[in-house]
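K.L.:
Below is the sequence, then the predicted model.
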Amino acid sequence: MGLDMYAFATRTAPAAPVDFTPGESQELAYWRKHPNLHGWMEHLYRAKGGTAEDFNCVNLQLDGADLDALEHAVRSKSLPETSGFFFGQTDGSEYDDDLAFIARARAALARGEAVYYTSWW
């Protein structure tokens, strides 16, 4: 058990920026127990109108501006301190993987694909 986090690309445009059912998707990234990134994504989910009580098994579309903001947060080491049952701890070793995901996500957007984040805990 624990926090499993995923990012995907899809050619099917989501009907809404949150809480949508995705089309066929390709995995861009996987993280295991990186709660600070998950907390950042939850803040974005709420800002985009997400209302699920638990930020779990819901989809969040990421656009170019979101990726810019995420890159800034990663590079400045300002992802919000986040904790939860079975979430583990962010330890800083995720830095390069986070930046690699952002690069892959930008490439997917450049190809005209949609990018989204989801998690399961």
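P.N.:
In hand now; what should we look at?

K.L.:
CA only for contacts and neighbour counts going forward, please
P.N.:
Fine.

K.L.:
can you give me the helices for the chain?
P.N.:
35-47, 64-75, 95-110 (DSSP state H).

K.L.:
Out of those, indicate the one that is most buried.
P.N.:
Mean neighbour counts were compared across the helices of the chain using mean count of other Cα atoms under 10 Å; the top stretch is helix 35-47, at a mean of 19.

K.L.:
Residues contacting it, please?
P.N.:
3, 5, 18, 55, 60, 79-84, 87-90, 117 (Cα atoms under 8 Å, 6 or more residues apart in numbering).

K.L.:
go again using 6 Å as the cut-off
P.N.:
Residues from elsewhere that reach helix 35-47 (Cα atoms under 6 Å, 6 or more residues apart in numbering): 79-82, 87, 90.

K.L.:
adding another structure so you can compare the two:
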Amino acid sequence: MGLDMYARSVKAEVLGDQQIDFNFNQLVDRGDADFKGDLAYWRKFNHLHGWMENLYVEKGGMAVFNCEAVRLMPQDIDRLERDMAAGKLRHTPGFFFGDDAIHPEDWAALRKFIADARAEFAKGRAVLYDSWW
């Protein structure tokens, strides 16, 4: 067991303006969603998970941030990139979340995700983050 984290994309028009509270099973089942799984995957990168949880709360999320999704907008990706460069991703403790180290492969995967998210936006797609612990 542990913190498994995913970035995925769907056609933006499927979500409209919705920012939180997506049901991935329903999105996958909808043929018009053109669901694209695992745009990125991380395991126990709790620093990023904490950042995403804060974004979820900012967007109105109130549930325990487990199996909950948050939509990332282009400005969110820009802020994530700035916060990453400034060292603002902080250790988020949790029983299944791993230790306080950030591994080089986590940084590499995050940089790739940022570039891939921007490519998805350019295609008119929405980018979502969800996790399970």
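P.N.:
Noted; the coordinates are in hand. Every value quoted in this text rests on a predicted model; they were computed, and no experiment measured them.

K.L.:
Quantify their similarity with the TM-score.
P.N.:
TM-score of the superposed chains, computed with TM-score structural alignment, normalised by the length of structure 1, equals 0.93; 120 aligned residues with a Cα RMSD of 1.3 Å.

K.L.:
picking that back up, nearest to Gly23 of structure 1, out of the helices of structure 1?
P.N.:
The closest of the helices of structure 1 to Gly23 of structure 1 is helix 95-110. By Cα to Cα, the value is 14.9 Å.

K.L.:
Contact partners for Thr118 of structure 1?
P.N.:
Thr118 of structure 1 sits next to 6, 58-59 when contact means Cα under 6 Å, 6+ apart.

K.L.:
Find the residue closest to the corresponding residue of structure 2 for it in space, skipping its chain neighbours.
P.N.:
In structure 2, Thr118 of structure 1 lines up with Asp130, judged by TM-score structural alignment. The shortest distance from Asp130 of structure 2 to any non-neighbouring residue, by Cα to Cα, 6 or more residues apart in numbering, is to Ala69 (4.5 Å).

K.L.:
Same check on Tyr6 of structure 1?
P.N.:
In space, and not counting its chain neighbours, Tyr6 of structure 1 is closest to Tyr30: 4.6 Å by Cα to Cα, 6+ apart.

K.L.:
how much space between the equivalent of the one you found over in structure 2 and Ala7 of structure 2?
P.N.:
Mapped onto structure 2 by TM-score structural alignment, Tyr30 of structure 1 lines up with Tyr41. Counting by Cα to Cα, to the nearest Å, the gap from Tyr41 of structure 2 to Ala7 of structure 2 is 6 Å.
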